[in-house]
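K.L.:
Predicted model follows, preceded by the sequence.
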Amino acid sequence: MNVSTAAPPVPELKPGTAAKSLRDVLVVTRRNVIRSVRIPEVLILSLVQPVVFVLLFAYLFAGSFGLPGAEGAAAYREYMMPGFFAQTIAFATAGNSSVSMANDVQSGMVDRFRSLPMARSALLTGRTVADLVQNVIVVGVMVLCALLVGWRIHHGLPRAAAAFGLLLLMGYALSWVGVVIGLSVRAPEAAATSNFLWLFPLTFLSNAFVAPSTLPTVLRWAAEWNPLSATVQAARQLFGNPGLTATGSWPAEHPVLVSVTWSLLIAVVCRTLAVRRYASAGS
């Protein structure tokens, strides 16, 4: 009697399993990363712009800004770098997510993905994870540039790693804002323009470049409760950089907790909105 020695067939994953959803996300992430590599101009420009801004602020404008309790251009260079990290991540992540998603909607790619037997949120999550990968590269380049202009880490690598984790978490949350915008507009040009309506107030009405204590009462309150301010304040605290905001407000006293709370809240709310919008996009 012949005994079959063939290996038993590998069972296929059911469409609703978490493993298949994860595989779908990784496939879409790989697709977005490969597309970015094939268009290197986008990545190069996203790296050049923050470097130019760092050099301008570090050597042209640093002497014009004063910090409470920390005077001099060298102190301001250390003060500004966490703000530049946050600003660059916010602009790069939200802008890239919104424009890329709008491109997918306009080109019909969203309709194609919706017709496939894949997790509903895989296209969206893959988009945000790909942006997270790009942010890691951008932050790496910015760190090298920051070290050249005099920025330093004073509280050790573990706390610095936590600071970068908070910055990347904030960027990941804002990428979901970009996805919602990309699914809501009719053209990539509209997505690019709409980003300025909320990114500029988010970044400049914060403690990224000036101390909130120098602002009028209403603007100071808005800056203190700004999600970006909490992340920047937490990063400065973990890096050990000068110019920490000492206004006595609750967000300024608990920046790490506020930063994590804001990031998770933004990610959850915007992801829910994006999934609902994706279900009806292109229909």
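P.N.:
Structure received.
K.L.:
can we go C-alpha only for contacts and neighbour counts from here?
P.N.:
OK.
K.L.:
Counting neighbours, what do you get for Tyr76?
P.N.:
Using other C-alpha atoms under 10 Å, Tyr76 is surrounded by 26 other residues.
K.L.:
if I pick the residue nearest to it when sequence neighbours are not counted, what's in contact with it?
P.N.:
Spatial nearest neighbour of Tyr76, excluding adjacent residues (C-alpha to C-alpha, 6 or more residues apart in numbering): Ala62 at 6.0 Å. For Ala62, the contacting residues are 72-74, 76-77, by C-alpha atoms under 8 Å, 6 or more residues apart in numbering.
K.L.:
Could you give me the ChimeraX selection string for whichever of those are buried?
P.N.:
To isolate the buried ones among the contacts of Ala62 in ChimeraX, judged by 16 or more other C-alpha atoms under 10 Å, type:
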select :73,74,76,77
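K.L.:
Make TSV from the contacts of Ala62 and add distance to Ala246 and secondary structure to it.
P.N.:
Formatted as TSV, those follow (distance: C-alpha to C-alpha, whole Å; DSSP: H, G, I helix; E, B strand; the rest coil):
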residue	distance to Ala246	secondary structure
Gly72	19	coil
Ala73	20	helix
Ala74	20	helix
Tyr76	16	helix
Arg77	19	helix
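K.L.:
Can you tell me how far the residue nearest to Tyr76 is from Ser206?
P.N.:
According to C-alpha to C-alpha, to the nearest Å, Ala62 stands 18 Å off from Ser206.
K.L.:
let's bring in a second one:
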Amino acid sequence: MSAVSESARTVAPANPFSRAVRDSLIVAQRNLIRMVRIPEVVIFGLIQPIMFVVLFTYVFGGSMKIGGSTSATAYTNFLMAGIFAQTVTFATAGAGAGIADDMHKGLVDRFRSLPMARGAVLTGRTLADLVQTALTLLVLAGVALLVGWRVGSNGDTNALKVLAAFGLLLLLGYAFTWIGALIGLSVRTPEAATSGGLVWLFPVTFLSNAFVDTGNMTPWLRHIADWNPFSATVEAARVLFANPGASTSTAWPMQHPVWASLIYSILIVLVFRTLAVRKYRSATA
């Protein structure tokens, strides 16, 4: 908070874009400092995805048929793109709860009273959440390697493709964080934001290609899963990681998953950032 107050006493840059960037980075710094001072938030955020990796790998690994094989290793390589995508999107609930908590305590009203760019508070918050998500993803990738996940298990890949896959995953997580921001601004308590942030995420993540081959779904359900933005990013990550499970669907997002993932994520950011900033301008604690 002191950093933001200090910012208010300085002369704002003449360029509105530069001012927005500066203010956003200051707010992001404030939220990152808060995360460092409350490490249990990061620790608990790591426990759930690690549990999913272990449970799905060792409980379901020998029961799933991937590419004609019931090998636990084949399912692990198929699974990890889905777990990574689920992890980055579940950060949405935390983002919404954090913003709702700031509103509940009156901090958002304090920010609104300062001479700062209107969208900076939300942009800074989402950038800080992105940093936390990236750290979580890094740790999760290490756990995945320990349980047998390997890139290039179904073809050739390289470091640039692997980095591109993680980049698409983080972009999806950042896009969904804006949905969380809108939810956080629309409810009265952090508890409601957490519930509201999770209730729609479960159908989005499970009605997809993250954990099972959509070819085994009924036709109408497979059609929904194939056009799910979440599925596009999972498929893109599998392609770039060269992991098994490439979709045989003729749906455009499954045939061009990298482009579909980029388009979906950018559209989500544009739409929900606009709605969240508009809501922020009129929100009251």
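P.N.:
Noted; the coordinates are in hand. What you see is a predicted model, and the numbers here were worked out from it, not measured in a lab.
K.L.:
preserved in structure 2, out of the contacts of Ala62 of structure 1?
P.N.:
Of the contacts of Ala62 of structure 1, the ones still in contact in structure 2 (both residues aligned by TM-score structural alignment, their matches' C-alpha atoms under 8 Å) are 72-74, 76-77.
K.L.:
what's the closest of the residues you listed to Gln49 of structure 1?
P.N.:
Arg77 (17.4 Å; C-alpha to C-alpha).
K.L.:
Give the closest residue to Met116 of structure 2 in space, chain neighbours not counted.
P.N.:
Asp23 (6.4 Å).
K.L.:
Which secondary structure element is home to that neighbour?
P.N.:
Counting by DSSP states H and E, the element that carries Asp23 of structure 2 is helix 16-37.
K.L.:
can I get the contacts of Ala62 of structure 1 in JSON lines with distance to Leu169 of structure 1?
P.N.:
Output for the contacts of Ala62 of structure 1, formatted as JSON lines (distance: C-alpha to C-alpha, whole Å):
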{"residue": "Gly72", "distance to Leu169 of structure 1": "31"}
{"residue": "Ala73", "distance to Leu169 of structure 1": "30"}
{"residue": "Ala74", "distance to Leu169 of structure 1": "28"}
{"residue": "Tyr76", "distance to Leu169 of structure 1": "25"}
{"residue": "Arg77", "distance to Leu169 of structure 1": "24"}
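K.L.:
Going by distance to Gln87 of structure 1, which of the contacts of Ala62 of structure 1 wins?
P.N.:
Arg77 (15.0 Å).
K.L.:
Aligned against structure 1, show me the partner of Ser261 of structure 2.
P.N.:
When structure 1 is aligned by TM-score structural alignment, Ser261 of structure 2 is paired with Ser259.
K.L.:
one step back: wait, the residue nearest to Met116 of structure 2 sits on Arg118?
P.N.:
No: if you go by C-alpha atoms under 8 Å, Asp23 of structure 2 and Arg118 don't touch, sitting 9.3 Å apart.
K.L.:
Can you pick out the residue with more neighbours from these two?
P.N.:
More neighbours surround Asp23 than the other of Asp23 of structure 2 and Arg118, with 25 against 18 (other C-alpha under 10 Å).
K.L.:
quick revisit: what's the helix holding Asp23 of structure 2 packed up against?
P.N.:
Contact here means 3 or more C-alpha pairs under 8 Å, 6 or more residues apart in numbering; DSSP states H and E; on that basis helix 16-37 of structure 2 packs against helix 2-9, helix 120-146.
K.L.:
Just the buried residues of the shortest one, please?
P.N.:
Spelled out, it's helix 2-9 of structure 2. 4, 7-8.
K.L.:
cool, and stretch 222-238 of structure 2?
P.N.:
For stretch 222-238 of structure 2, by 16+ other C-alpha under 10 Å, it's 222-223, 225-238.
K.L.:
cool, and stretch 275-282 of structure 1?
P.N.:
275, 277-278, 281.
K.L.:
Which of the helices or strands spans the match of Ser261 of structure 2?
P.N.:
With DSSP H and E as the test, Ser259 of structure 1 turns up in helix 255-280.
K.L.:
How many residues are close by the match of Ser261 of structure 2?
P.N.:
27.
K.L.:
isn't it right up against Ala235?
P.N.:
No: the criterion here is C-alpha under 8 Å, and Ser259 of structure 1 misses it with Ala235 at 9.7 Å.
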